[in-house]
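Enquirer: I would like the atomic coordinates for the input below:
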Amino acid sequence: MSRPLTPLALTVLRMLCDGPMHPYEMQQRIRDHAYDHAVKITHGSLYHSVERLAAAGLIEPLETSREGRRPERTVYAVTTAGRDAAQFRLAELIRHPAEEFPLFGTGLAFVNLLPEDEVARLLRGRTVALEAALAGHRTANEALLTQGIERYKLLDQEWLIARVRGELDFVRTLADDLESGRLTWKDGATTMCRPRRPRHDEKGAS
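Expert: Next up, the predicted model:
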């Protein structure tokens, strides 16, 4: 593969490093180990990634079998080239910070299109969602640990929990600053798209 391995391709190679398996078994392992918390995975994308890895010689089919009326299932194994590619890509991901563009950052960049009080209200709503997400991630992580899954296999979940907790702290502080008046853009540069009043304020003023 000339392009860097996608997160899903790396996931497939990592699973096959534990032993040969077919894509259906990969799907089960993804659910069991919560890999879908770290990588965006769909049924179709998984099979497409397997096909691309096979075409690139990073994995190879070992056998194809059929049980009853079920579709054929091909068992794949990782090749030496696949192991090397997985290790190289993993080292890149750990060593080099990637430039990412989260949607929340986009919202913050253009925040002055809305009035301060509305932004504060929206941020308070976001804290509720973040608190629920944080509780859910913690519960899932504790459940997997209780099942006997080693901590090193759940480091991506630990990082996710840390990110959500960090965002929650940031959002709470930002909402506090807006509500107290420590942060404002009322006296800033004007824009053709002036901050609109929240719809409920408009109704109350009429």
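Enquirer: from here on, contacts and neighbour counts on C-alpha atoms
Expert: Fine.
Enquirer: just say helix, strand or coil for G166.
Expert: helix (DSSP: H, G, I helix; E, B strand; the rest coil).
Enquirer: what's the local residue count around it?
Expert: G166: 11 surrounding residues under other CA atoms under 10 Å.
Enquirer: same question for G82.
Expert: Look at G82: counted by other CA under 10 Å, it has 24 neighbours.
Enquirer: that one belongs to a helix, doesn't it?
Expert: Yes - counting by three-state DSSP, G82 is found in a helix.
Enquirer: buried set for stretch 184-193?
Expert: For stretch 184-193, the neighbour count (16 or more other CA atoms under 10 Å) marks W185 as buried.
Enquirer: list of residues touching that stretch?
Expert: Stretch 184-193 is contacted from outside by N112, L113, E116, L178, using CA atoms under 8 Å, 6 or more residues apart in numbering.
Enquirer: please redo it, this time with the cut-off set to 10 Å
Expert: V111, N112, L113, L114, P115, E116, D117, D177, L178, P195 (CA atoms under 10 Å, 6 or more residues apart in numbering).
Enquirer: how about the strands in the chain?
Expert: 59-65, 73-78 (DSSP state E).
Enquirer: gap between A129 and A162?
Expert: Separation of A129 from A162 (CA to CA, to the nearest Å): 16 Å.
Enquirer: do the same with Y47
Expert: From Y47 across to A162, the span is 32 Å (CA to CA).
Enquirer: before we move on, back to that, just the strands of the chain: most buried one?
Expert: strand 73-78 (a mean of 20; mean count of other CA atoms under 10 Å).
Enquirer: got the angle for that strand vs strand 59-65?
Expert: Going by axes from the mean of the first three to the mean of the last three CA atoms, to 10 degrees, strand 73-78 is angled at 150 degrees with respect to strand 59-65.
Enquirer: contacts for strand 73-78?
Expert: Against strand 73-78 from outside (CA under 10 Å, 6+ apart): 12-25, 50, 53-54, 57-67, 84, 86.
Enquirer: another one to check against the first:
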Amino acid sequence: MAHQLTSLGISVLALLRERPMHGYEMLQTLSDRQADRIVRVRPGSLYHTVERLTGQRLIRRAARGRDGNRPERVVYEITDAGVEALAERVRELVATPVNEYPQFTVALAEIDNLDPDSAVHALDSRVVALEAGVAEMTAQRNAGIAPGLSPIVLEYLLAITQAEVTWLRQCATSLRSGRWSWPATARPETVTDSGSEVQT
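Expert: This next block holds a predicted model:
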């Protein structure tokens, strides 16, 4: 059975499969590779992940090193169990769709809490932000300078972002034209207390 590795856990194991590293080097490498496009990277969460993986014996302390006058740092390396867990978890995640509960879907489900003009403005703002990301990723792809992002990941991010932009534009157009009717505000529920109606 696959270890329930977090996204950051997968990233840490993948880094250590390349070579042993200390915690700060992992952080710097993830930053240099723009890993924040695909995983949330924070110093505290990374060091917590390293400790958890060590406790699970998927990685181990390999050595202690010092760089100049800097404090001594623990260097970690992946274990055979870590290599196996990494491959198993990646295989599982690629093969099996799961509901990841994105926040944007929650917001869409409740978008009728905005007035139509505010909703359309919010959708337009999201389109502008996503288009900037598409332009940046396209430029990196065309110049061959997307650091650390494999071509398959970059193409996937571009494809899903472009698809979202297309859908958002259609959604905003439908709201503007009235093709999608805006739900009427729900009437307050009434409950009966001693035979009289009370609004809640």
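Enquirer: which ones among the contacts of strand 73-78 of the first structure lie within helices?
Expert: Under the assignment DSSP state H, the contacts of strand 73-78 of the first structure contribute 12-16, 23-25, 50, 53-54, 84, 86 to helices.
Enquirer: and of those, the nearest to R121 of the first structure?
Expert: Looking at these and their distance to R121 of the first structure, the nearest is V12, at 42.2 Å (CA to CA).
Enquirer: show me the contacts for that closest one.
Expert: 6, 21, 23, 26-27, 30, 46-47, 49-50, 53, 59, 78, 86.
Enquirer: returning to that earlier point: which among the ones in helices among the contacts of strand 73-78 of the first structure count as buried?
Expert: V12, L13, R14, M15, L16, P23, V50, L53, A54, A86.
Enquirer: about what we covered before: now the contacts of V12 of the first structure in CSV, with distance to R138 of the first structure?
Expert: Formatted as CSV, the contacts of V12 of the first structure follow (distance: CA to CA, whole Å):
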residue, distance to R138 of the first structure
T6, 27
M21, 30
P23, 29
M26, 24
Q27, 23
I30, 18
L46, 27
Y47, 30
S49, 30
V50, 31
L53, 34
I59, 35
V78, 33
A86, 29
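Enquirer: wait, which of the residues you listed is closest to Q157 of the first structure?
Expert: Minimum distance to Q157 of the first structure across the contacts of V12 of the first structure is 13.6 Å, recorded for I30 (CA to CA).
Enquirer: how many neighbours does that closest one have?
Expert: The tally of other residues near I30 of the first structure (other CA under 10 Å) stands at 18.
Enquirer: for it, give me its contacts.
Expert: I30 of the first structure sits next to T11, V12, M15, Y24, D36, H37, V39, I41 when contact means CA under 10 Å, 6+ apart.
Enquirer: just send the buried ones among the ones in helices among the contacts of strand 73-78 of the first structure back as JSON lines, with distance to L154 of the first structure too.
Expert: Formatted as JSON lines, those follow (distance: CA to CA, whole Å):
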{"residue": "V12", "distance to L154 of the first structure": "17"}
{"residue": "L13", "distance to L154 of the first structure": "18"}
{"residue": "R14", "distance to L154 of the first structure": "14"}
{"residue": "M15", "distance to L154 of the first structure": "15"}
{"residue": "L16", "distance to L154 of the first structure": "18"}
{"residue": "P23", "distance to L154 of the first structure": "22"}
{"residue": "V50", "distance to L154 of the first structure": "24"}
{"residue": "L53", "distance to L154 of the first structure": "25"}
{"residue": "A54", "distance to L154 of the first structure": "28"}
{"residue": "A86", "distance to L154 of the first structure": "18"}
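Enquirer: looking at the first structure, which helix is longest?
Expert: Longest among the helix segments of the first structure by residue count, using DSSP H, is helix 116-146.
Enquirer: now do that helix: distance to the chain's middle.
Expert: Its chain's C-alpha centre and that of helix 116-146 of the first structure lie 15 Å apart, by CA atoms, centre = their mean, to the nearest Å.
Enquirer: and the residue most central in space within the first structure, how far from Q157 of the first structure?
Expert: Geometric centre of the first structure, nearest residue: A38, 5.1 Å, by CA atoms, centre = their mean. Counting by CA to CA, the gap from A38 of the first structure to Q157 of the first structure is 7 Å.
Enquirer: G105 of the first structure now?
Expert: For G105 of the first structure, the distance to Q157 of the first structure - CA to CA - is 22 Å.
Enquirer: ok, the two, which is more surrounded?
Expert: Neighbours were counted for G105 of the first structure and for Q157 using other CA under 10 Å; Q157 has more, 20 against 11.
Enquirer: who's in contact with the aligned partner of the more buried one in the second structure?
Expert: Counting by TM-score structural alignment, Q157 of the first structure corresponds to L154 in the second structure. Going by CA under 10 Å, 6+ apart, L154 of the second structure touches R37, M137, T138, Q140, R141, A146, G148.
Enquirer: likewise S7 of the second structure?
Expert: Applying CA under 10 Å, 6+ apart, one finds that S7 of the second structure lies in contact with I38, V39, R40, V41, R89, V90.
Enquirer: shouldn't the fifth one be in contact with Q4?
Expert: Looking back up the chat, that one is R89 of the second structure. Yes - contact between R89 of the second structure and Q4 holds when scored by CA atoms under 10 Å: they sit 7.3 Å apart.
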